[in-house]
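Undergrad: Following is a predicted model, sequence given first.
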Amino acid sequence: MTPFVAEVVGTALLIIFGGGVCAGVSLKKSFAQNSGWIVITMGWGMAVAIAVYAVGKFSGAHLNPAVTLALAFNGDFPWANVPKYIVAQFLGAIIGATVVFLHYLPHWKETEDPGVKLGVFSTGPAIPNTFANLLSEIIGTFILVVGILAIGANKFTDGLNPFIVGFLIVGIGLSLGGTTGYAINPARDLGPRIAHFLLPIPGKGSSNWSYAWIPVIGPVLGGSFGGLFYKAVFLGQMTAIFWYVLTALVIVLAIAFIQQGKAAYKTSKKTFM
């Protein structure tokens, strides 16, 4: 199996298990309906573990453009391979989301709420707030990347690393996922969102494209900075790119903060008119 195919297969497995647990918990007349957030976080944790076990030896099982970029920024992955990995991850995510759609085929019609249907495929904020939502995705992905690198630096029983990474995903979901649904992976969110847009889902409604940039830009910035932070702080190898990425992160957050302020002002103005 080539690394490209491995990333396609691994990311598809990630979405089949992860999107599948979201569908089972959310869609009407599923036996798992309303089983709760802990079930979802456990499902996503196991999704990552199984996907990494499946393809780790072939591609390293990045399964996430934010992880690929983080490893490239800290020198552990060649930049020449970044584009094909990212293409493979998005392709795998679309395939995985399509499988979830087919698996739960009769349940879409039974579920009236279009927001619930979209939630099977992609994330959304519990409280819409551009700055806070972006910051949540940055923090979550930063913790993901630093956690993965820290786990990799320790010695475990052979074959146990993917299982530990799965528990890292569970931990992030339980502790940090309640704000935005913890995409922490551009392919995991945008790939299935594209599938949602294209698939003939009964009564599906909008794909919420106005929010779609947040679970892409947030993880890219958080993951890239996470890789550079680990290299600088844990390994003592500070580079100029660390400051460039940190500056970009601060600028994007500042723009998001200003946009949120403008939106809040317009809302308050309408309220008092």
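TA: All right, it came through fine. Residues are numbered from 1 along each chain as shown.
Undergrad: use CA for all of it now, contacts and neighbours both
TA: OK.
Undergrad: buried ones in stretch 78-93?
TA: For stretch 78-93, burial by neighbour count (16 or more other C-alpha atoms under 10 Å) applies to Y85, I86, V87, A88, Q89, F90, L91, G92, A93.
Undergrad: Oh, that last question was meant for stretch 191-210, not what I typed.
TA: So stretch 191-210, judged by 16+ other C-alpha under 10 Å, has buried residues G191, P192, R193, I194, A195, H196, F197, I201, P202, K204, S207.
Undergrad: Ok, stretch 214-222 next?
TA: Neighbour-count burial for stretch 214-222 flags I214, P215, V216, I217, G218, P219, V220, L221, G222 (criterion: 16+ other C-alpha under 10 Å).
Undergrad: quick one: which of those residues sit in helices?
TA: Those of the buried residues of stretch 214-222 mapping onto helices are I214, P215, V216, I217, G218, P219, V220, L221, G222, per DSSP state H.
Undergrad: what's the fifth one in contact with, if anything?
TA: Counting by C-alpha atoms under 8 Å, 6 or more residues apart in numbering, G218 makes contact with L134, L135, S136, E137, I138, T141, I184.
Undergrad: one more structure, for comparison:
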Amino acid sequence: MSSSDIFIGETVGTAILILLGGGVCAAVTLKASKARNAGWLTIAFGWGFAVMTAAYISGPLSGAHLNPAVTLAFAIKDGNWTDVPIYLAGQLLGAMIGAVLVWAAYYGQFQAHLTDKEIVGGPGAQATSAKAVEARDKGAGPVLGVFSTAPEIRHTVQNLATEIIGTFVLILAVLTQGLNDEGNGLGVVGALITAFVVVSIGLSLGGPTGYAINPVRDLGPRIVHALLPLPNKGGSDWSYAWIPVVGPLVGSAIAAGVYNAAFA
């Protein structure tokens, strides 16, 4: 694989991943969406199919890492760190592009949702104190969940542990099933298996934090949320943002270590 193939494959693949994954979150969340309130099963399967689609598209070019946790695991497994920066750059750029495409696809729904007084409050519901305004602007806004994850209960240790555990399962599954011919990415069978693993993680472990299990899946769209001209969007919850980045990387490193010790 050339550097350009890796960068293009990861950029395009991660953009597709976030477009379809963030798209199902938008579909379930936003006012005037035909799929609104479709529920957690829809989100879990939507993200699984997003992984499968993105992996099949990007696999021939880059091996379909689509996730810094996967890239880190292969680097630890093989001891080859040469292409890691190229993978990470493509993944972050792709995640941001995908988030912008979600906004474009659901532009009218975002506008309707964020100007609805029942959702964002009318003049009488606005925060009045400086402290309340600051809390509103720094915390999670009403559509942040379309872009990134947030815990149902804010407990740093538990939230971090949940992301570590979920990513551990994902990476161990990736490393122990159908890889491509080079052994440094997903093959055809591996992409399908991984998609169902992601569904399983979402259904079983996604409840506490929304299962980022992928640093750029959370960070890239969170940056886009902070930059987009969305009315009444609220804050991007940067105080939480480190957990869905650090947790998956720790989980990946542990899984790669277990793989090398027990399976290699």
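TA: Perfect, thanks for sending it. Only a predicted model underlies this, so the values are computations on that prediction, with no experimental measurement involved.
Undergrad: And the TM-score between them?
TA: Once superposed, chain against chain, the TM-score is 0.84 (TM-score structural alignment, normalised by the length of the second structure); 231 aligned residues with a C-alpha RMSD of 1.6 Å.
Undergrad: circling back: TSV for the buried residues of stretch 214-222 of the first structure, including distance to A70 of the first structure?
TA: Below are those laid out as TSV (distance: C-alpha to C-alpha, whole Å):
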residue	distance to A70 of the first structure
I214	18
P215	16
V216	14
I217	13
G218	13
P219	10
V220	8
L221	9
G222	9
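Undergrad: Out of the residues you listed, the closest to S268 of the first structure would be?
TA: S268 of the first structure lies nearest to I214 out of those, by C-alpha to C-alpha, at 23.7 Å.
Undergrad: Can you give me the distance of that closest one to E110 of the first structure?
TA: 30 Å (C-alpha to C-alpha, to the nearest Å).
Undergrad: re the thing from before, which of the buried residues of stretch 191-210 of the first structure sit farthest apart?
TA: Pairwise distances across these (C-alpha to C-alpha) peak at 19.4 Å, for the pair G191 and P202.
Undergrad: distance of the alignment partner in the second structure of R193 of the first structure from I8 of the second structure?
TA: In the second structure, R193 of the first structure lines up with R222, judged by TM-score structural alignment. Applying C-alpha to C-alpha, the value for R222 of the second structure to I8 of the second structure is 22 Å.
Undergrad: What range does stretch 20-34 of the first structure cover in the second structure?
TA: With TM-score structural alignment as the criterion, stretch 20-34 of the first structure aligns to 23-37.
Undergrad: Need the contact partners of the matching stretch.
TA: Outside stretch 23-37 of the second structure, the residues within contact range by C-alpha under 8 Å, 6+ apart are 38-39, 42-43, 46-47, 102, 106, 109-110, 112-113, 143, 145-147.
Undergrad: average offset between whatever helix or strand L190 of the first structure lives in and the second structure?
TA: Per DSSP states H and E: L190 of the first structure is located in helix 186-198. Taken against the second structure, helix 186-198 of the first structure registers an average deviation of 0.3 Å after superposition, with mean C-alpha distance after the TM-score superposition for the first structure.
Undergrad: Mind listing residues that contact that helix?
TA: For helix 186-198 of the first structure, the external contacting residues (C-alpha under 8 Å, 6+ apart) are 11, 15, 64-66, 86, 89-91, 93-94, 96-98, 118, 121-123, 183, 204, 206-207, 212, 215-217, 219-220.
Undergrad: which one is the counterpart of F49 of the second structure in the first structure nearest to, not counting chain neighbours?
TA: By TM-score structural alignment, F49 of the second structure lines up with M46 in the first structure. With C-alpha to C-alpha, 6 or more residues apart in numbering as the criterion, M46 of the first structure has its nearest non-adjacent residue at 5.7 Å, and that residue is G166.
Undergrad: Over in the first structure, tell me which residue corresponds to I171 of the second structure.
TA: I171 of the second structure maps onto V145 in the first structure, by TM-score structural alignment.
Undergrad: Wait, its match touches V67, no?
TA: Yes. Counting by C-alpha atoms under 8 Å, V67 is a contact partner of V145 of the first structure at 6.4 Å.
Undergrad: so what sits against both of the two?
TA: G223.
Undergrad: what's the angle between the helix ranked longest in the second structure and helix 215-227?
TA: Using DSSP H, we find that the single longest helix of the second structure is helix 3-29. Interaxial angle of helix 3-29 of the second structure relative to helix 215-227 (axes from the mean of the first three to the mean of the last three C-alpha atoms, to 10 degrees): 60 degrees.
Undergrad: just the strands in the stretch 51-200 of the second structure please.
TA: In the stretch 51-200 of the second structure, no strands are defined using DSSP state E, counting those that start in this stretch.
Undergrad: just checking, what packs against the helix of greatest length in the first structure?
TA: Counting residues, the longest helix found in the first structure (DSSP H) is helix 240-272. Secondary-structure packing of helix 240-272 of the first structure (3 or more C-alpha pairs under 8 Å, 6 or more residues apart in numbering; DSSP states H and E): helix 130-152, helix 214-229.
Undergrad: Can you point out the buried residues in it?
TA: Within helix 240-272 of the first structure, the residues scored as buried using 16+ other C-alpha under 10 Å are F242, V245, L246, L249, V252, L253, A256, F257, Q260.
Undergrad: any idea how far the fifth one is from I138 of the first structure?
TA: According to C-alpha to C-alpha, V252 of the first structure and I138 of the first structure sit 11 Å apart.
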